[in-house]
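[1] okay, sequence plus prediction incoming.
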Amino acid sequence: MAGYDAGQVAELLRKIGSHDELLANAYVYGSVVTDQAEQRTINLLHKAGLLRPDDEPGEFRLTTDFKRMLNRLMRKQSSYRQLTDMGKVIEALDETVYDFQQAVQAKQSDDAEFYLDQLDDLLYETKDGLNTNLENMHYAIVSQFGFVSTLTNKIRQNERYLNHAQNLLTELQQIDPESCYEWINWPCPNDFARKITGFIYWFNQTLPRLRFIIDNMRLSLFRLRRDEKQASQLRNMARYLRQHPEFELKEQLFEEPGFPESLKFAPAMNLCSYVDPHNTAIETPLMNLVQSLRKQNNQPVNKQRESATVVISSIEKLVYESDFFEEQSDSLFEQAIETEQPVSAIAFWQKYQLDWVRQNQHIHPKAWIELVFSCYCKLTNDQQAALDIKMIGSADVGVPDNYTYNDLEIILR
């Protein structure tokens, strides 16, 4: 801040605060026109570097620096196009780190402090610029690109934002942040190591955030294109109806002499939510209605509330019935998991057939294979991902691509 003091900054801020309405009009409407009353004020602001002459005589606009500051504070989308060349940033950081390392090893404390401050400024500008870039893109999506009004311009801005974000993601993905750990692969000071590790952590957090913004941009672009298509259809329908007035119904259509009798209808009734007492046509029926209401002196009869009892039956306990052979198929799957070896359905059936007969349980081998296959199909996706099924059979003679299966195996993947 050499060359400036607090008094000059305060004077500039007072000028902005004293002429806030004039500067706001120049920012919102693009320019202001000078007149005799404001000529002195505009000259003062021009001298202070807040206004500049426009192409048209007598008109003034905001200066670029002042307008850029207002755009950033008002979250106008102007800085999203600023591509961050991370390759050049990494090269500059590498040079600064090398200078700092040489100064520390040579015990040049003043130079080391200078390079450390330079590194801190470079890291802050890099993170601040990219964060502002991402914040502007996120704000544009949330506000549905509110800085433009038509759907066509919104779609165009969304496409530009998406293209910029994709290019930025491609550029950032070419940087390997893990290689930055080589900068602290020496007996470096703690402050220096903390800055480098903080930069690496920030960089790793930026890529998922940018991918999230890109996904939201794609979704926003899809919605805007759908809205534009619907708006285009409505415009085409309105244009067609204007070009074909025969589709418009006349208000006095029911009075046309050639209109069919079966299609005639009475004119629309004027409905209102109150009674107009000044209408003489309804005076007599209205008085009769009021008199009839006054004569109703009969009190309404309160009917006794009917009551009834609710009978709650006892809770019936249901006995769980399990299928014997489905439990045996589960045992087959468990055996394949425990032994980590393929288990054949026929071999399992032959092994436990005598035990099943003792329990009065009988099943045919073909039915057993079909039951095991059915139980495998009923497994969850995670269970099927852990177990594999292999059909064992032979090709049918004379029938291409047809097989007869006589066994299957359950294999743990």
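    All right, it came through fine. Numbering: from 1, shown residues only.
[2] please count neighbours and contacts with C-alpha atoms only from this point.
    Fine.
[3] now stretch 373-393: buried residues?
    Within stretch 373-393, the residues that count as buried by 16 or more other Cα atoms under 10 Å are 373, 376, 387, 389, 391.
[4] and the fourth one, that's in a strand?
    Right, the one you point to is residue 389. Yes: assessed with DSSP: H, G, I helix; E, B strand; the rest coil, residue 389 lies in a strand.
[5] take this one as well and set it beside the first:
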Amino acid sequence: MNINLNKSGVSLLNALSNHSELIMQAYFSGSVNEAEYSPNIIQSLIDLKVLWRPESDVQLRLRPSLRTLLEESLQDESNRQIDANIGNLLATLTTQAEHYKEALAHQKYHESQAHLSDLTEHVYTLTETLSTNVRLLWSRISNEFGYVSSVDAKIRENELAQTQVTDMLNQLSMFHFDALSQLAGSHRELRHLLVITLQSAFATSTQELSLVQSKLLELLGRFREFKGRTRLLKGFMLHMEQKPDFTPVNYSTLSQVPSLFNRADGIIKVAAPDIHNVEHEFELTSLVNSLRTVNRLWQGKLNREVANPLILEQETSVSLEEDLLKNAVENYFCEVIDSGQNTRALDYYNNHNLTFDQEVWIYQVLGAFQGLPDSERQYFDIDLEGVPHQVFDGNFIIQDIELGLR
């Protein structure tokens, strides 16, 4: 542990604790009123990189890194900054992984642990950045951009959020997990960090961003609807200011009602038969039978076809024949159980003079065994007899099956 860094960190945290009111004032107001504090305090905070002056004629402000820390800790809804710089983080991960693998190759275990610690910190920083960006977008959507008042400002904020979502999706497209998997190789720690952890964060962020994008489009349509109604109301108010004696016409007394006000539905709906209603089946059948035959001028009297009347008959049940092959396989299993001896499938096939194809018979026996529940399959033993394929390695040709009880 570096003693100087430890002392510097303790001094920084003590300064943040002792001057918390000054820091929060600078956070909310944007600058520090130097007249309210002693020059020593101001100078000490400048030396600790807490405050800074962008230009000589500008008041002191909080450092951007400290402001980001406060925005994240306080979950400030006014924070509209999205960190989409994922490309640099990915490049840093690749470099740290190469350092770790090189240190292991040279058996520098202490140095490799240091690189692994840095790599772990960068991975978790990247995943936290993704989750923070999504959380910021959802927080802005939840209150419908309540930190701005006008509808036009809400539309602009919505368009900005959509641009940020697009940028984040473009940044997420830089993840190439096949390359990361190849980089990790057989190292368990690297695979856990570069593949499992990053892939989980990638899947969650991608799914959340798709939902955010659809919600933003829905909100944009609602804001534009509000804007249109507001414009219509303002136009009516301007019209009333210019013509204060205006009175609406009694449209109910007009013979030609404008389409804007004629919004009532028809009293009598259009008649249409419901062919899916079973209760109307007999009426529809009688109507079809009573239809007159349409005569064509070019048809002769002798060649004219006579339409047969439709007759509604009682539905007949269809009986399916039992599958003979399935029954034969079941009888084969029953014979093995009754005899308690191992029986070959082809021996049973020849002894009972079955007429099925032998290959189909063997395939059906194997399929029946595989289809048994685990509680029943454990009572049987099966032995596959065959030969390897002469040309294609790894292929086994089954010639017969021997089934028995355990």
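    Alright, I've got the coordinates. Here the structure is a predicted model, which is why all the values come from computation and not from measurement.
[6] and the buried residues of stretch 373-393 of structure 1 as CSV, adding distance to residue 286 of structure 1?
    Putting the buried residues of stretch 373-393 of structure 1 into CSV (distance: Cα to Cα, whole Å) gives the following:
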residue, distance to residue 286 of structure 1
373, 82
376, 80
387, 85
389, 86
391, 89
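[7] now flag whichever of the residues you listed is closest to residue 208 of structure 1.
    residue 387 (34.4 Å; Cα to Cα).
[8] how about the closest one: what's its closest non-neighbour residue?
    Leaving out its chain neighbours, the residue that sits closest to residue 387 of structure 1 by Cα to Cα, 6 or more residues apart in numbering is residue 412, at 4.7 Å.
[9] what does residue 199 of structure 2 give?
    That would be residue 177: by Cα to Cα, 6+ apart, it lies 7.6 Å from residue 199 of structure 2.
[10] what's the burial count for the equivalent of the one you found over in structure 1?
    Aligning on TM-score structural alignment places residue 177 of structure 2 opposite residue 177 in structure 1. Using other Cα atoms under 10 Å as the criterion, residue 177 of structure 1 is surrounded by 17 other residues.
[11] show me what contacts residue 177 of structure 1?
    200, 203, 204 (Cα atoms under 8 Å, 6 or more residues apart in numbering).
[12] grab the nearest non-local neighbour of the spatially most central residue of structure 1.
    The centroid of structure 1 falls nearest to residue 216 when counting by Cα atoms, centre = their mean (4.2 Å). Distances taken as Cα to Cα, 6+ apart place residue 141 nearest to residue 216 of structure 1, at 7.3 Å, with adjacent residues excluded.
[13] pretty sure the one you found is touching residue 215, no?
    No: Residue 141 of structure 1 is beyond contact range of residue 215, at 10.7 Å (criterion: Cα atoms under 8 Å).
[14] ok, the two, which is more surrounded?
    Comparing residue 141 of structure 1 with residue 215 by other Cα under 10 Å, the one with more neighbours is residue 141, at 20 against 12.
[15] burial measure for the residue nearest to residue 387 of structure 1, as a count.
    20.
[16] ditto for residue 35 of structure 1
    So residue 35 of structure 1, with other Cα under 10 Å, has 11 neighbours.
[17] that one: which element?
    Remark: residue 35 of structure 1 resides in no helix or strand, with elements defined by DSSP states H and E.
[18] wait, isn't residue 140 of structure 1 in contact with residue 77?
    Yes: Residue 140 of structure 1 lies in contact with residue 77 (Cα under 8 Å); the separation is 7.1 Å.
[19] circling back: filter the contacts of residue 177 of structure 1 by whether they're kept in structure 2.
    Compared against structure 2 with both residues aligned by TM-score structural alignment, their matches' Cα atoms under 8 Å, those retain residue 200.
[20] and residue 159 of structure 1, what does it touch?
    residue 221.
[21] and it, what's its match in structure 2?
    Residue 159 of structure 1 maps onto residue 159 in structure 2, by TM-score structural alignment.
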